[in-house]
Each structure stands twice: as C-alpha cells, then as structure tokens.
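J.: Using only what follows, build the 3D model:
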Amino acid sequence: MAVAARRDTRMGFAEFKRWAENRPDAERWELLDGEPALMSPPRERHQRIVMNLAGRLDALAEPRGCRALPGLGIVSAAQDDIVPIPDVVVRCGPPLPDGYAEDPLLVAEVLSPSTMSLDRGRKIDFYRTVPSLKVLLIVYSDEARVEVWRREADDWTVQALGFDGSLALPELDGTVPVRDIYRGLAV
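T.: Got it, this is the predicted structure:
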C-alpha cells in the first residue's frame, strides 16, 4: 500500500515576505510557526498605551540617532518561521528598505486578553533569539504593569513594575515613568 508523503506547507520568512507584499495595506499579518496570521484591529485602550509608550521611547531614542516605530516585523536568523509585529520597535541605523528589522534594540508588546498567551510564550522565546535585542517590554493593557526583560550577557533578567515604578533604560540614557505609559486611562 502506497502512502502519500505530506508536504510541509509552513512558510519561511522569504516566502512570507513575498506573499505579504500582495496583501492590502490595511491588513497586518504576522508569521507564526510558519502560518500567516491576520491581526485584528486593536482596541482603543491598547492603542492609547502604544501611542504613549512610542512617544516616550522616541523622545529618548532620537538624540541617539535611533527611533521608536510601530508595526515593524522582526526577523531572526535563528527562527525562520516566525515574524512577529510588536507594538513598538526601537532601532538605530539607516532606515529600512522594507518593514522588516533584524536589528531591534528594544521591542514592546502590549498585551491584549486574546493574545496574552502567545505574546508571553512563543513570542518571548523568539525575541530572545534576536542578537541585537537588549530590552523586551511586556505591557499589560488591563492593569498598570510592565515586565522588563533585559539581556544580561548570555541570560535574561525580568523585572515587574507597577504604576508608581519607573522604567530605567540605560540603553537610551533615560527613564520612562510607568504612569506615563497609562496617561489618559483609568487604571
């Protein structure tokens, strides 16, 4: 009896990039474990947190020749089948020719209830494979809480901050009060 061989249909980054180029601009797609995943529009509270954070990070990044940007895909040579799009990316160097960064200094994921397990699981594992990444922020949308993942040599440390805490960012020569991230929101 002959058995048909099943072809692996998972995409790698190069194939995903070609595929995504033909999608409408209004659509945002991530590649997760080789499968394209359409991102739903975030809620207003989520977007307010993203805007507050991006503004504060950009103010710190700009004097160093860096910038904070939303919506960039992150690429790692160590894992070709995942291209997440964090809420905020800080990167330095010349502008990218496309929307994919291999060299982020900092990424921030603002958690939504529907994406929490993915953002705190698979994506953290992925981000830890990006050599240039020094800081990963996990920002909660339903409470004033920020987890700061920082690369220390070959390991990572994690620190949790509450509303009255202050996010020290020596990589950007500054700090961001957690309260500023939640400015304009009931916490």
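J.: from here on, contacts and neighbour counts on C-alpha atoms
T.: Noted.
J.: Just give me the residue closest to the centre of the chain.
T.: By C-alpha atoms, centre = their mean, the chain has its centre lying nearest to residue 86, at 2.4 Å.
J.: ok, and what's touching stretch 11-23?
T.: If you take C-alpha atoms under 8 Å, 6 or more residues apart in numbering as the criterion, stretch 11-23 is touched by 29, 31, 34-36, 75, 80-83.
J.: Recalculate using a threshold of 10 Å.
T.: 10, 27-36, 73, 75-77, 79-83, 98-100 (C-alpha atoms under 10 Å, 6 or more residues apart in numbering).
J.: Just the buried positions in the host helix or strand of residue 167, please.
T.: Assigned by DSSP states H and E, residue 167 falls within strand 166-169. Of all the residues in strand 166-169, those buried under the rule 16 or more other C-alpha atoms under 10 Å are 167, 169.
J.: Let's compare: structure for the following, please.
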Amino acid sequence: MTVALAIPLSTTDYLHGERQVPEKHEYIQGQIYAMAGASREHNQLVFNLAGLLHAQLRAKPCSAFVADMRVRTRPNEAYFYPDLAVVCGELQFEDEQSDTLLNPSVIIEVLSPSTEGYDRGAKFAHYRRLDSLQEYLLVAQDRLSMECYRRAPQGQWLLSEVNEGEDEITLKSINCLLKVRDVYEKVLID
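T.: Have a look, this model is predicted:
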C-alpha cells in the first residue's frame, strides 16, 4: 500500500471517484490507497488460477472474478480488489452498477513482498467480517507456497498449507482442486 489521503472520504465519494478513473484504489475507513502494479510472476499466477478455476466451475452455479471486481466488507468500512473472488449462488452487488461484490465465497490473493504482511493481517481481518466468505487462499509468488484459511463451523479459521510441486489444495466450498505444479506453471521462482 502507498500513502493515504489525509482527508477522510465518504464511501459515496470514493465510489463516484473510483468509477471515473482507470487507476484502482482500495478504501479503508475513509482513507484511499492507490494500488501498485503487479509483477510478471503475480500476473502469471493469477492467470493460472483463473484458468484452473474456470475449468472446474463451468458446470457449477458459480462466478469467478479477476482483479477488477471490487469487494465491500461492511458498509462504510472497506473496499478491496482481490486477485480473484468466487461466488456460488446468487450474486449480490452494492448497487445497480454491479461492480462491487458483497458475497464472495472464496477470495484469493497473490502475495508480493510489499503486501504479504498486510494481506495476512489487516486485510484478512477485514475479509473475515464477510459472512459469505468460506475460504481465503494466499499464494506466494517467490516460492512454492499456498495457504488456505477455511472457516470452521464455530467461526474459527483453520489453515492448510502446501509447498511441494505434487501437493494440492481443495477449495471445499466450491469443490475445486488446485495442484501446486499447475498453479505455478511458467512462474519463475528464484
């Protein structure tokens, strides 16, 4: 994240401005943050994940969105642009513009060195407030590592982690299997 504007902004003003400019900004309790560009590895991972999910979701009543679909956590609280978001069932949007999703079942973030701590901490804290969210998948871009946080019946979040080429994670809420070697295809790891 970059520097926030000093003057608190209403969600109405944020959405109006966001719909007028090509740059994307995240909103957290009155402050907006410009989003940085993504690396080649980040883009390759998002592309791979989108393709793998698309193939498995085709026959299901689910929709997947890549990067440009904004997600609102709670009214007047926060808006984010996850790398991927999946909804199964009816899509719920904030308004008739249909550009702000309210009910993702799965959110996937590709970690970058500059945002990894934030994606694991404060951003995940906001995402956990979404009643619809069942799984949060973090995918590292500098090493073979996928971490899936899954909501348990009593509200705790359980972690499953894979980090070998033959390992796999199942996103149970959407019944999709992700193999590490497929997710990391054509991704350059140092």
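J.: In strands only, show me the contacts of stretch 11-23 of the first structure.
T.: Counting by DSSP state E, the contacts of stretch 11-23 of the first structure place 29-32, 35-36, 73, 100 in strands.
J.: from those residues, which single one is nearest residue 106 of the first structure?
T.: residue 73 (12.9 Å; C-alpha to C-alpha).
J.: Would you confirm that the closest one contacts residue 32?
T.: No: taking C-alpha atoms under 10 Å as the definition, residue 73 of the first structure is not a contact partner of residue 32, at 11.6 Å.
J.: Would you mind telling me which of these two has more residues around it?
T.: Neighbours per residue, other C-alpha atoms under 10 Å: of residue 73 of the first structure and residue 32, the larger number sits with residue 73, 22 against 19.
J.: Give the equivalent position in the second structure for the more buried one.
T.: Aligned counterpart of residue 73 of the first structure in the second structure: residue 70 (TM-score structural alignment).
J.: how far away is that match from residue 98 of the second structure?
T.: 10 Å (C-alpha to C-alpha, to the nearest Å).
J.: quick one, strands of the first structure?
T.: Under the criterion DSSP E, the first structure contains strands at 29-32, 35-38, 66-69, 73-74, 88-92, 100-101, 104-111, 135-140, 145-152, 155-162, 166-169, 174-177.
J.: The second one corresponds to what range in the second structure?
T.: Mapped onto the second structure using TM-score structural alignment, strand 35-38 of the first structure covers residues 31-34.
J.: what comes up buried for the matching stretch?
T.: Neighbour-count burial for stretch 31-34 of the second structure flags 31-33 (criterion: 16+ other C-alpha under 10 Å).
J.: Same list, those residues, but as JSON lines with distance to residue 47 of the second structure please.
T.: Putting those into JSON lines (distance: C-alpha to C-alpha, whole Å) gives the following:
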{"residue": "31", "distance to residue 47 of the second structure": "30"}
{"residue": "32", "distance to residue 47 of the second structure": "27"}
{"residue": "33", "distance to residue 47 of the second structure": "24"}
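J.: if we can go back for a sec, looking at the ones in strands among the contacts of stretch 11-23 of the first structure, spot the one nearest residue 142 of the first structure.
T.: Minimum distance to residue 142 of the first structure across these is 23.3 Å, recorded for residue 30 (C-alpha to C-alpha).
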